[in-house]
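In: A structural model of the following input is requested.
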Amino acid sequence: MIALTGHPRWKSAELQAISSRESHAGALSHAYLEHGMACLDYLEGPFSVLIMDKRSSRITAVTDRLGLHPIYYAQVGDGIVFGSSASGVLGHHEIEKELREDGIYDYVYFHMVPSPVSIYRNIKKIPAGHFVQLSNGALNETNYWLPRFSEQTGADIASLSVRLKNLLKSSVDNATDNFATTGSFLSGGLDSSTVTGFLSELHPDAKAFSIGFSAEGYDEMAFARITARHFGVDLNEYYVTPDDVVQALPVIATSYDEPFGNSSALPAYFCAKLARENGISRLLAGDGGDELFAGNERYAKQGVFEAYQKVPLFLRKDLLQPIVENFPGNFGVLNKARSYISQANTPLPDRLQTYNFLHQHSPAEIFSADFLSAVDVNAPLQLQRETYDRPADASTLNRMLYFDWQYTLADNDIRKVSHMCAVAGVEVTYPMLDESLLRFSLEIPSNLKLKGGNLRHFYKAALTNWLPQDTIDKKKQGFGLPFGVWMQTHKPLQELAYESLLELKKTRYFNNGFLDHAIELHRKGHAAYYGELIWILMVLQLWMAKHAN
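Out: I've put the predicted structure just below:
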């Protein structure tokens, strides 16, 4: 028996014909009978699959290469329970709804709970590009797909640029079924502008939807309007207010199967809700371009630290580090030098977590001793190291990209956007994550993706004179929520936050003194940084109030 969900595509014309004549499940059945688990080589796109093979007494569950369709599971005796959500798996009467201490720690560390674990003690989820298989009572997880980065030396930039534009347009076309009821998210950044632009070429009456904030440094509506004018798109706008957050957060926070602390979930929800109210049933999201073509600031930043390792060891160890570490004083330039050397001496991927709350503050400061006694505080870094080291023959940049396919996309942004669209009643597709684009990105040399600190170098060069120049030059921002800034003056937000932290004091998880200290850090320190800390704690409390028992 085979069950298949999603919108897969077939690499074989024969299997595509069977799919059209019968069903996707029918095509996969033919492929499985002929090729066994190698049938996955012929399947691409967003999907999840369950295969029950009575001949070999084997059950296999598969999620797609980028984790667009998640699968949760739990072993029960000699059997296994699968579901597309944790709540679905929890519906089985033998599975207890018990939280993991490590799951709570993971949430505070990552602001979500990453695969392969979950917040629940007896439930796991399948990472992107993996399957789990139950055979003769033994359960095994297998990584069935890894990218093969085949960087082309001496690549012809002009021909690569033409290929990119053609692939982008076909990816938008593939992601759309009814142009009349399809719209796009539009932040005004590279990817949402790209998707919107090609949607407008395919459908002259295209609609786009954008969210703004009345907060300095957060509002990108001006860039969304530039893109909309450039492509002649009907732009629909909504400005999120602090009152919107107070009203919507308790609903949004508790709607997730696991605590989810990415604050941009709220603007994604309001954008999808706006689209639904305007007759849209499917939205095209721009997520993924930065992770395929090197658009995140941390990629460029690592090059600065990697350069330090090229300084001869004796100079670093016997001269530079002793001078900086022992020089008297505590002032700006010296502190930056100390921070630089400390980060440069920290290997990847650990260095990516330099500004994590649980690296800026010790776990013992944040959590109670009783709670920490049940937690492996080294597990998050170990999990990240295993993911980072997985690709073979990959450059530092490409390792970071693959790393982000799991932690930034599958476990975070895709989970955020897909669920918020579902709550709003809108389907979402991801043209930038079309597997034709994914395969193409593997060919682009690292020094073209990121050149001299210039993020998305190749991508920007390829789309110059097609995208607005303001979009090309724009600094990456996204739908970031100005919660920490708003909380400084908005009393209802303060009350919601303070009440939530007060309720957290009733748990055995946190040091109560730190919860008070977090509020002071927000008031007197970096409002945006510590506002995010208060946000994730507030979301955790709201979620636990509904789901913990």
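In: alpha carbons only for contacts and neighbour counts from here, please
Out: Noted.
In: With W486 as the reference, measure out to D243.
Out: D243 is 10 Å from W486, where distance means CA to CA, to the nearest Å.
In: Can you pick out the residue with more neighbours from these two?
Out: Ranked by neighbour count (other CA atoms under 10 Å), D243 and W486 place W486 first, with 19 against 12.
In: who's in contact with stretch 17-26?
Out: I2, A3, L4, P8, A27 (CA atoms under 8 Å, 6 or more residues apart in numbering).
In: whoops, I mixed them up, stretch 410-426
Out: By CA under 8 Å, 6+ apart, stretch 410-426 touches 66-68, 112-115, 128, 255-256, 262, 265-266, 268-269, 272-273, 275-276, 280-283, 287, 409, 427-428.
In: Please generate a structure for the following sequence too, so the two can be compared:
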Amino acid sequence: MCGIAGFSLFDYQEGNTTTLEAMGQAIYHRGPDASGTYLDEKIGLCHRRLSILDLTEAGNQPMYSADGKLVIVFNGEIYNFLELRAELEQQGVTFKSHTDTEVILALYAREGVQCLEKLNGMFAFALWDISKQELFIARDRLGKKPLYYYSQDGRFAFGSEIKAILALDNIPREIRLDAVYDFFAYQYVPDPKSIFKHIHKLPPAHYMVLNKNGFSIHEYWDLSFKNTSHQSEETHKTQLKALLEKVTKQRMVSDVPLGAFLSGGVDSSGVVAMMAEASDNPVKTCTIGFDDKAFNEADFAREIAEKYKTEHHEYTVHQNVAERLEHIVSFFDEPFADPSLVPTFFVSELARKAVTVALAGDGGDEMFAGYEKYTTDDIENRLRNKFPEPLRKKLFPTLANVAGILPGSVGRKGKSLLNSLSHDPAMGFYITNSMMTDKMWSSLVKPDVAAQLKDYHPSQYTIDAYNKADGPDHLSKILYTDIKTYMTGDILVKVDRMSMAHSLEVRAPILDYQVAEFAASVPSTQKYRNGEKKYLLKEVFKPFIPDSLLYRKKMGFSTPLDEWFRGELKATTEALILKPNAGLHSIFSELKISSIWNEHQSNTKDHGIVLWSMLMFEMWYERYAA
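Out: All right, here's what the predicted structure looks like:
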């Protein structure tokens, strides 16, 4: 795992080797083992290396092709590189290193941009073709590795993180207001936007070609649900088990110590079980717990660790979050507010003490329908189909307002349900899962900001993904939507930044694109059956995981936000979001912020999620925008 960055000199004389080194230094944490730069008359490239394969100098980057006509900086891992290398050797190619990086160079030399069709892994790379005078930049199919780029008035730069681009002189930091609106709705900024107006994300499964005429962006893969398999459930179980065993074993190839995140949930437990089956030595496992039993899964993780006799490490997050929160948040260079970033940071810190590579269970919920929200959505959609559309649209908003008067969670849930039912399925899915209601946004936002955003609404991001989905049923469409939005913009960003904060590589077997394509072909009734989430995956893992764990209620990587804001985080938050010159006050009314803060402190209402988003925005603003 590494960090990459660079700039174009086609139209703008950007900088020199010192500039490239500064870009690399900004993302030092992604690769502390080695660094390198490349600079010619048209392109500058830099690389920070975290050594995983071929720990010798032969693995350093930038790396050149044998004929010296290609040069690459690469972040990630190609899991099928050994098979690709063998094929290339049969064609007469010789290799100087044992790295997957050299395989990409050789494959591109033969197949050009079509090389992407053969690469299976997590990656973002920039490859400079000196003969063609073209820069080829690509990102993996599901977006596990990040790639940002800056483009304005002939200037072009890119980096694994925004902070590498900001290391250049005179990069404007103008904030996108629609991205701010997105952030408070989703807790992240969705691609291809970033929080800055002139910095963008290269979307997953896309590549870019840059030359003297400018740049173009192309999609090279998409996940399709339309080709439903009609094989038996038993056949699907056999096929999925074999596939998961294969991709897990592929991700255990490493020249450095390797282990696993173990939450005690179905997916991470299943991955650990398969690692244990494939390994002659005890698997190293790492778990995070909380003092609050409602959020603590350490006991469940310990049960799996004991079953498979792993070398188990535990860390309990005591009331010490405030003293480290600013440091933790600094690794996100745009606002990000998924609260599970906190335990992910700590489990990564714990894992790095024992290993350099950790396997994780990410992807199971999105691929196989594991979230509780899929049950909620199933109920909503069944109810939606029982009422004529004109009745839903006319009557339910009124009923929602009445439900909102009811106290506590009953009123909140009733209002959300009725609001959702009054809309079509895509908008309903957005309403149920957005983190800030339209009413809350409208009550907080300043009139001048609202006026600038009068023609924009964050739901379009969800609706566009839902409408692009080609699945035969509603569940397929919302799984596609989550894979393309929530998983890419939230889950994978969180894991990348928090693991890279500790120079730890995280690999997710269930996120292999072959698993994704297989899951997309499985009928929805084998993923979600009579209220049972992740049905097929649980059937595969049943021989490996006790039923008491397999069928317990999902907890997720949650945090006690409401309690934190009345306790440990109270002083920190009050000092940041209520101060007179807070960046938050350029978006929201100071009076309204004070109002919901006071409601939360008096226990009148719980505003933990909204307050957390405000705190994350303000911490980001002070470091990157002020």
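In: what's the TM-score here?
Out: The TM-score (TM-score structural alignment, normalised by the length of the first structure) is 0.89; 544 aligned residues with a CA RMSD of 3.2 Å.
In: hang on, the earlier thing: please narrow the contacts of stretch 410-426 of the first structure to those residing in helices.
Out: S255, A265, L266, A268, Y269, A272, K273, A275, R276 (DSSP state H).
In: which one of those residues is nearest L249 of the first structure?
Out: Nearest to L249 of the first structure out of those is L266 (CA to CA; 7.3 Å).
In: Identify the residues contacting the closest one.
Out: V245, A248, L249, I252, M420, L481.
In: now the second one: how far from V539 of the first structure?
Out: It stands for A248 of the first structure. Counting by CA to CA - A248 of the first structure and V539 of the first structure are separated by 12 Å.
In: try the fifth one
Out: Between M420 of the first structure and V539 of the first structure the distance is 15 Å, computed by CA to CA.
In: same question, the last one
Out: When CA to CA is applied, the distance between L481 of the first structure and V539 of the first structure equals 14 Å.
In: Next: P116 of the first structure.
Out: 22 Å.
In: List the contacts of the residue mapped onto E427 of the first structure from the second structure.
Out: By TM-score structural alignment, E427 of the first structure lines up with E505 in the second structure. By CA under 8 Å, 6+ apart, the residues touching E505 of the second structure are M1, T356, V357, A358, S499.
In: Now the two most distant members of these.
Out: M1 and A358 (11.6 Å).
In: so which of the ones in helices among the contacts of stretch 410-426 of the first structure is the most crowded?
Out: The residue in those with the most neighbours, by other CA under 10 Å, is A272 (32 neighbours).
In: Can you name the residues that contact that residue?
Out: Residues near A272 of the first structure by CA under 8 Å, 6+ apart: F209, L283, M420, C421, A424, G425, V426.
In: what about stretch 465-473 of the first structure, start to end distance?
Out: So stretch 465-473 of the first structure: terminal residues 12 Å apart, CA to CA.
In: Read off where that stretch ends up in the second structure.
Out: Aligned by TM-score structural alignment, stretch 465-473 of the first structure falls on residues 543-551 of the second structure.
In: chain center to that stretch: distance?
Out: 27 Å (CA atoms, centre = their mean, to the nearest Å).
In: tell me the centre residue of the second structure?
Out: Centre of the second structure computed as the mean C-alpha position; nearest residue by CA atoms, centre = their mean is L492, 1.9 Å away.
In: Quick check: which element contains the aligned residue in the first structure for that residue?
Out: Using TM-score structural alignment, the equivalent of L492 of the second structure in the first structure is I414. Element membership of I414 of the first structure [criterion: DSSP states H and E] is helix 414-424.
In: Pull out the buried residues from that helix.
Out: By neighbour count on 16 or more other CA atoms under 10 Å, the buried set for helix 414-424 of the first structure is I414, R415, K416, V417, S418, H419, M420, C421, V423, A424.
In: cool, stretch 133-152 of the first structure as well?
Out: For stretch 133-152 of the first structure, by 16+ other CA under 10 Å, it's Q133, L134, S135, L139, E141, Y144, W145, P147, F149, E151.
In: got a list of what the residue nearest to D191 of the second structure when sequence neighbours are not counted touches?
Out: Nearest non-adjacent residue to D191 of the second structure, counting by CA to CA, 6 or more residues apart in numbering: K201, 5.6 Å away. For K201 of the second structure, the contacting residues are P146, L147, Y148, Y149, D191, P192, K193, S194, by CA under 8 Å, 6+ apart.
In: Mind checking which of those residues land in strands?
Out: Counted as lying in strands by DSSP state E, out of those, are Y148, Y149.
In: For the contacts of K201 of the second structure, which two are the farthest from each other?
Out: Pairwise distances across the contacts of K201 of the second structure (CA to CA) peak at 12.7 Å, for the pair P146 and K193.
In: the more surrounded of these two?
Out: P146 (28 against 19).
In: counterpart of that one in the first structure?
Out: Using TM-score structural alignment, P146 of the second structure lines up with P70 in the first structure.
In: these two touch, right, that match and A86?
Out: No - using CA atoms under 8 Å, P70 of the first structure is not in contact with A86, being 9.9 Å away.
In: one step back: got CSV for the contacts of K201 of the second structure, with distance to G6 of the second structure too?
Out: CSV is the format used below for those (distance: CA to CA, whole Å):
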residue, distance to G6 of the second structure
P146, 14
L147, 11
Y148, 11
Y149, 9
D191, 20
P192, 19
K193, 20
S194, 18
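In: which of the contacts of K201 of the second structure are buried?
Out: By 16+ other CA under 10 Å, these give P146, L147, Y148, Y149, D191, K193, S194 as buried.
In: Contact partners for the last one?
Out: S194 of the second structure is in contact with R176, A179, H200, K201, E334, counting by CA under 8 Å, 6+ apart.
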